[in-house]
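Engineer: predicted structure and sequence below. I'll ask about it afterward.
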Amino acid sequence: MGNQLSIVGFSDDLAGDFHRINAQWIADMYRLEPTDRDVLDHPRERIVEPGGDILFVRDAELGIIGACALQKTGERQFELTKMGVVPEARGRGAGAFLLAATIARAFEIGCDRLYLLSNSKGAAGVRLYEKTGFVHDAGIMEEFGKRYERCNVAMLYVGPVARSA
């Protein structure tokens, strides 16, 4: 494949990439909701300053191709949110690479409870989350699922999944 992927941390000059990447996939599959617009327009204020983080995946040839955020939602609790990879870079392993780095980052910054909200329409993403150690969780759905009209999947990170040979 020859692609070299690397992880890049948030800086204000990447805020436009965060908005572009996420607004594109959300608009393609759903519609931008007010909570999406707020976070995408103010990533430093809504994610970074309250104690979260945003990571990007950079491809050596294509530049910034994906983003994922950790939004602090409680004491030692984070939502993995706004994860997207641009269409022209899908299928290169960038999503899995970015997800692994974001999970590791969550625990570096003191996470005890990591969850995500999604939609079954994004089946490839849901499968990736399941393979990575997230499980469907009715409690997460009840507690946080109402934040988005489109949410019909809520998952809790329980750790790496054992692989059968």
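Structural biologist: The structure has been received and is ready for your questions. A quick note: this is a predicted structure, and the numbers were derived from the prediction, not measured. Residues are numbered from 1 along each chain as shown.

Engineer: please count neighbours and contacts with C-alpha atoms only from this point.
Structural biologist: Fine.

Engineer: which other helices and strands contact the strand ranked longest in the chain?
Structural biologist: Secondary structure of the chain per DSSP state E: the longest strand is strand 63-74. Contacts defined by 3 or more CA pairs under 8 Å, 6 or more residues apart in numbering; DSSP states H and E place strand 63-74 against helix 15-29, strand 53-59, strand 77-85, helix 94-108.

Engineer: how about the last one, which residues are buried there?
Structural biologist: Applying a neighbour-count criterion of 16 or more other CA atoms under 10 Å, the buried positions in helix 94-108 are Ala94, Gly95, Ala96, Leu98, Leu99, Ala101, Thr102, Ile103, Arg105, Ala106.

Engineer: next up, a second structure to put side by side with the first:
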Amino acid sequence: MRTLPYTDALAPYFASINTAWIEDMFVLEDHDRHVLAHPREAIVDRGGVILFAATDDGAIVGTGALMPGEPGAYELTKMGVLADARGTGAGAALLAALIDRARALPGIDTLYLLTNRKCAAAIHLYERAGFVHDADIMARFGHAYARCDVAMRYPLEPSAA
């Protein structure tokens, strides 16, 4: 499995992979529709990151993003893997690459994610990677999605000044 950076040519995979998992479990919200239809504007042009998981033969099987929010805070968001690629390690590889990219972002002090307890496998993946449940993150950002009932933070080490 390898990770690829965002290109406009890959944008349709960002939309289709995320639409599939969201519609399978929930309802697309207005915020989802905007981000999926305009990933460059909503994420990349604002200093965020979108990565893709690809098989060795180049098939795109997953995607995820780091979306800037309030100053110093980035949301790990829109992370999904195609149903037939689940269990292959694609999600874990993608998550590790996104965390590495987050650590390299200038000025970041908060990396968080918002999800739903129905996403039990994803929550387990996040916990294994080091994310912890966080009431402050829920209070600050949980209102972003109607489906959000779980908020987690990744413990970033303070950057040396």
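Structural biologist: Cool, the structure landed. Since the model is a prediction, treat every value here as computed from it, not as a measurement.

Engineer: quick revisit: contacts for the longest strand of structure 1?
Structural biologist: With contact meaning CA atoms under 8 Å, 6 or more residues apart in numbering, strand 63-74 of structure 1 is reached by 17-18, 21-22, 46-48, 50-59, 78-86, 89, 94-95, 98-99, 102, 106.

Engineer: average offset of that strand relative to structure 2?
Structural biologist: Averaged over the aligned pairs, strand 63-74 of structure 1 sits 0.5 Å from structure 2 after superposition, using mean CA distance after the TM-score superposition for structure 1.

Engineer: now the angle from that strand to strand 53-59?
Structural biologist: 160 degrees (axes from the mean of the first three to the mean of the last three CA atoms, to 10 degrees).

Engineer: quick one: buried residues of strand 63-74 of structure 1?
Structural biologist: Per 16+ other CA under 10 Å, strand 63-74 of structure 1 contains these buried residues: Ile64, Ile65, Gly66, Ala67, Cys68, Ala69, Leu70, Gln71, Lys72, Thr73.

Engineer: redo the residues you listed as a markdown table? Include distance to His42 of structure 1.
Structural biologist: Shown next, in a markdown table, are these (distance: CA to CA, whole Å):
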| residue | distance to His42 of structure 1 |
| --- | --- |
| Ile64 | 19 |
| Ile65 | 20 |
| Gly66 | 18 |
| Ala67 | 15 |
| Cys68 | 15 |
| Ala69 | 12 |
| Leu70 | 14 |
| Gln71 | 12 |
| Lys72 | 15 |
| Thr73 | 16 |
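
Engineer: which position in structure 2 pairs with Ile54 of structure 1?
Structural biologist: Taking TM-score structural alignment, Ile54 of structure 1 has Ile50 as its aligned residue in structure 2.

Engineer: the residue nearest to that match when sequence neighbours are not counted and His133 of structure 2: what is the separation?
Structural biologist: Spatial nearest neighbour of Ile50 of structure 2, excluding adjacent residues (CA to CA, 6 or more residues apart in numbering): Ala65 at 4.3 Å. Between Ala65 of structure 2 and His133 of structure 2 the computed distance is 20 Å (CA to CA, to the nearest Å).
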